[in-house]
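S.K.: Return a 3D structure for these sequence lines:
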Amino acid sequence: MMNKLKQFINDSSLKKVDMSIVVMMSHGNNIDNTGRIVHGGFTQIYGVDNEGLQIDTVLDLFSAESCRALAGKPKIFIFQCCRGDKYETLHHDAAPMRDIKRKHSDMLIAFSTLPGFYSIRDTVQGSWYIQSIYEVFKRHTKEFDVETLLKIVDQELSKKHPTYKQTSMYESRGFKCCYLNPK
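M.R.: Got it, this is the predicted structure:
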């Protein structure tokens, strides 16, 4: 995965694009390379080599320093992976600095589930999260910006099963309002 990501961020055609959307779908967890569970937002996603790649490492590749072609352009990341082993169930003074560049801005990072939880998938239909993204974006892309679409995705996700629940989340890092198909 790292080789493919590096190949992507170094592609000269990125200078011509208006934005980037990266979707990564695989197994994942919140266990570091020493086998320790890391609470909070730590997440690793696994490649075919069974090696974990930290989500923060992926995001660092797209910083303004590492990927100058995308600096100042919207970058949307969608991670479909588990982030732990829990299920959700239904229950009743600073000195001024000069020439500072925003290194990690213009990013929207979407996760299929909360830190520490499983990401549920149907064995026939696939990931609940990706199903919901497909359905919502197909129906509402012309009406709403991406962040609103992700909020609707979470609402749809909450209706998938009467007992098992999954809560998606996203993080905005200086991300501006972005429409995929403006009116």
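S.K.: From now on I want contacts and neighbour counts done on CA atoms only, so please keep to that.
M.R.: Noted.
S.K.: Do a quick rundown of the helices in this protein.
M.R.: Remark: helices assigned in the chain by DSSP state H are 2-9, 55-61, 128-140, 146-157.
S.K.: let's see this one next to it:
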Amino acid sequence: MSSEAEQSTDQDAYDMSDARLALTLCITKNRAGSETDVKALEQMYEALGFKSTVRRNIPAKGFWEELEKFRDDMDQTKDPISCCFVVLMAHGEEGILQGIDSNTIELDKLFTLLNNENCQALRGKPKVFIVQACRGEQKDAGEVVQPAETGGTVLLSEKQPPKLPTFTDALHVFATVEGYIAYRNEDDGSFFIQTLVDVFTNMEGHILDLLTEVTRRMADAELMEGGKPRKVNPEVQSTLRKLLYLR
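M.R.: Sure, this is the predicted structure:
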């Protein structure tokens, strides 16, 4: 039987035959374990055929400047680009990241830099933002539920309109839900990044299926903090129009 990827037509899936680029912007100072995450991400990029750039310990405005340069370089290159990953790792609160200078920058401003209006090279192409940062101070002890599970189906349009909405083809993946802490181990790295790297590197399928597996693994695990059990799950926001296969 043909694989799911083989069964997909050209209209079902993004063309990933051109260049794949990745940018990691990471605050490592006073974030023990973050270098472990960077190393894991670099191994994932290599396995998936991404050309990677890493920038560490930048001020708040540096997040904007580095991403703007990344965007401008893509727009100026003559070689077509299939996809980009942008990983943002820092201390944060809901909607903001904190730079090495303790100043902050809004995530929405960073997301806007690569939308269909502002980035010609990625117009209609998938742009994946992965955010490892706290979104508040709340902690989830978890809830007891019955074993039954529910699910849903994501419907993807097969028709491409003459124009694209400004904000399509984006995927924002957060380490935790709004208002909650994102957990990071001082030796092993962050729970979210390490789980995502393991799934993306070792499993096949389109990216939303892979992220469902990331969510399942994180939800099934129990973390201990100060002797108390904690639960955590990522949040996925997608405006993808097609299936995105990394392999």
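S.K.: what TM-score do we get after superposing?
M.R.: For this chain pair, the superposition-based TM-score is 0.82 by TM-score structural alignment, normalised by the length of the first structure; 161 aligned residues with a C-alpha RMSD of 1.6 Å.
S.K.: do you know which of the helices of the first structure lies nearest residue 90 of the first structure?
M.R.: Smallest distance to residue 90 of the first structure across the helices of the first structure (C-alpha to C-alpha): 13.1 Å, for helix 146-157.
S.K.: what's that closest one aligned against in the second structure?
M.R.: Helix 146-157 of the first structure corresponds to residues 207-218 of the second structure when matched by TM-score structural alignment.
S.K.: what's the mean distance for the matching stretch versus the first structure?
M.R.: Compared with the first structure after the fit, stretch 207-218 of the second structure shows a mean deviation of 0.8 Å (mean C-alpha distance after the TM-score superposition for the first structure).
S.K.: now stretch 60-72 of the first structure, how far from the centre of its chain.
M.R.: Centroid separation for stretch 60-72 of the first structure versus its chain: 16 Å, with C-alpha atoms, centre = their mean, to the nearest Å.
S.K.: Residue range in the second structure corresponding to that stretch, please.
M.R.: Aligned using TM-score structural alignment, stretch 60-72 of the first structure spans residues 112-124 in the second structure.
S.K.: ok, back up a step: can you say which of the helices of the first structure is nearest to residue 113 of the first structure?
M.R.: Smallest distance to residue 113 of the first structure across the helices of the first structure (C-alpha to C-alpha): 8.4 Å, for helix 128-140.
S.K.: Report the separation between the two terminal residues of stretch 112-125 of the first structure.
M.R.: End-to-end span of stretch 112-125 of the first structure (C-alpha to C-alpha, to the nearest Å): 16 Å.
S.K.: List the contacts of it.
M.R.: The contact list for stretch 112-125 of the first structure (C-alpha atoms under 8 Å, 6 or more residues apart in numbering) reads 29-30, 39-43, 78-88, 127-129, 131, 166-169.
S.K.: ok, 6 Å please
M.R.: Here stretch 112-125 of the first structure makes contact (C-alpha atoms under 6 Å, 6 or more residues apart in numbering) with 41, 80-87, 127-129, 167-168.
S.K.: and it, which stretch of the second structure?
M.R.: Counting by TM-score structural alignment, stretch 112-125 of the first structure pairs with residues 175-188 of the second structure.
S.K.: Name the residues of the matching stretch that are buried.
M.R.: Using 16 or more other C-alpha atoms under 10 Å as the test for burial, stretch 175-188 of the second structure gives 175, 176, 177, 178, 180, 181, 182, 183, 184.
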